[in-house]
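>>> coords please:
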Amino acid sequence: MHSQDNIPVPVLRLPHFEGLELPAYATDGAAGMDVVSAEDVTIAPGARHAVATGLAMAIPPGFEIQVRPRSGLALKHGISVPNTPGTVDSDYRGEVKIILINHGETAFKVRRGDRIAQLVIAPVVRATWLKVDELDDTERGEGGFGSTGGVVSLGN
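All right, here's what the predicted structure looks like:
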């Protein structure tokens, strides 16, 4: 059994990964590991690209790797991960690619070796459906989008 603090993940470095660094935590308190690009690519405004990492991995059963944007790229350049968080399932063995989208106003150049996203390993809890004829009551009830407030300028 492994501690929740140290989950070994077998990683295969593909030929185009050569010379790059494996994903790593930038600080002791970091939740995500920075992953780098294994290719040069320019992403036009509004465009998306699945950026190669040059890595394939065997995530242990009961875990996933979540792919999250890097806050600096999002704030400074409008670069994000459109399916945030993206999920790499434990039974996937192909190359991990990071889907980036350019929400900015200018083309964005990704260079080989650039930190492009964060990888967070997380436990997966699987659900089973329990069919019922009615649900319990809550204070919120069927209140949906925006029903709990939060935008003062809109009077909510």
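
>>> all contacts plus neighbour counts: C-alpha atoms, from now on.
Fine.

>>> secondary structure element for the residue most central in space within the chain?
For the chain, residue 67 is the residue whose C-alpha lies nearest the centre (CA atoms, centre = their mean; 1.5 Å). For residue 67, the host element (DSSP states H and E) is strand 63-68.

>>> then residue 72?
helix 71-77.

>>> packing partners of that helix?
Identification of packing neighbours for helix 71-77 by 3 or more CA pairs under 8 Å, 6 or more residues apart in numbering; DSSP states H and E yields strand 79-80.

>>> next, the structure of the following sequence, for comparison with the previous one:
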Amino acid sequence: MPSPLAPIEIALKRLPHGAGLPVPAYATAHAAGMDVVSAEDVTLPPRGRHAIATGFAMAIPQGYEIQVRPRSGLALKHGISLPNTPGTIDADYRGELKIILINHGDEPFTVARGDRIAQLVAAPVQIATFAEVDELDDTVRGAGGFGSTGVAT
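Have a look, this model is predicted:
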């Protein structure tokens, strides 16, 4: 079995309203995402959204991003998700991490300070450039758009 990649270190600055809250952490030995908790009490009405404070800022190493992903239990049981999933936190952002939650359910949903609200996944970033050309190479799919590969002809 190949050995896992070495962990990266992410500097974390706790903000005053984040006092006493746990830092993002892996719940199990093989978890891909770190649980992050709310630093505030919020009630999301049905179809409502809110940028929930986490109580910390961070400095992600250059060449990495933090992806913000929904928690599957909240999605299944309550219809709570992220409207821009996965969200990206760039390495040069130094403000407070806020998690945008949306309530797709039919009932108000209350988030209490300290509740787990999302997962954070550290990921390398591949930088790309664009080369403008007159023609593109041909493929079997060609210009077939949304859903075109799943349709029998």
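
>>> TM-score for these two?
Counting by TM-score structural alignment, normalised by the length of the second structure, the TM-score of this superposition works out to 0.95. Behind it: 150 aligned residues with a CA RMSD of 1.4 Å.

>>> gap between the residue nearest to the centre of the first structure and residue 132 of the first structure?
35 Å (CA to CA, to the nearest Å).

>>> can you list contacts of stretch 24-40 of the first structure?
16-17, 20-23, 51-54, 109-121 (CA atoms under 8 Å, 6 or more residues apart in numbering).

>>> can you tell me which of those residues are buried?
Using 16 or more other CA atoms under 10 Å as the burial test, those include 17, 20, 22-23, 51-54, 110, 112-121 as buried.

>>> can you pull the contacts of the closest residue to residue 105 of the first structure other than its chain neighbours?
Nearest residue to residue 105 of the first structure in three dimensions, chain neighbours excluded: residue 45, at 5.6 Å (CA to CA, 6 or more residues apart in numbering). Contacts for residue 45 of the first structure were tallied using CA under 8 Å, 6+ apart; they are 102-108.

>>> tell me which of those fall in strands.
Here DSSP state E is the test, and the contacts of residue 45 of the first structure give 102, 108 as lying in strands.

>>> dump the contacts of residue 45 of the first structure to a markdown table, plus neighbour count and distance to residue 39 of the first structure.
Below are the contacts of residue 45 of the first structure laid out as a markdown table (neighbours: other CA atoms under 10 Å; distance: CA to CA, whole Å):
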| residue | neighbour count | distance to residue 39 of the first structure |
| --- | --- | --- |
| 102 | 24 | 17 |
| 103 | 20 | 20 |
| 104 | 19 | 20 |
| 105 | 11 | 22 |
| 106 | 13 | 20 |
| 107 | 15 | 16 |
| 108 | 19 | 14 |
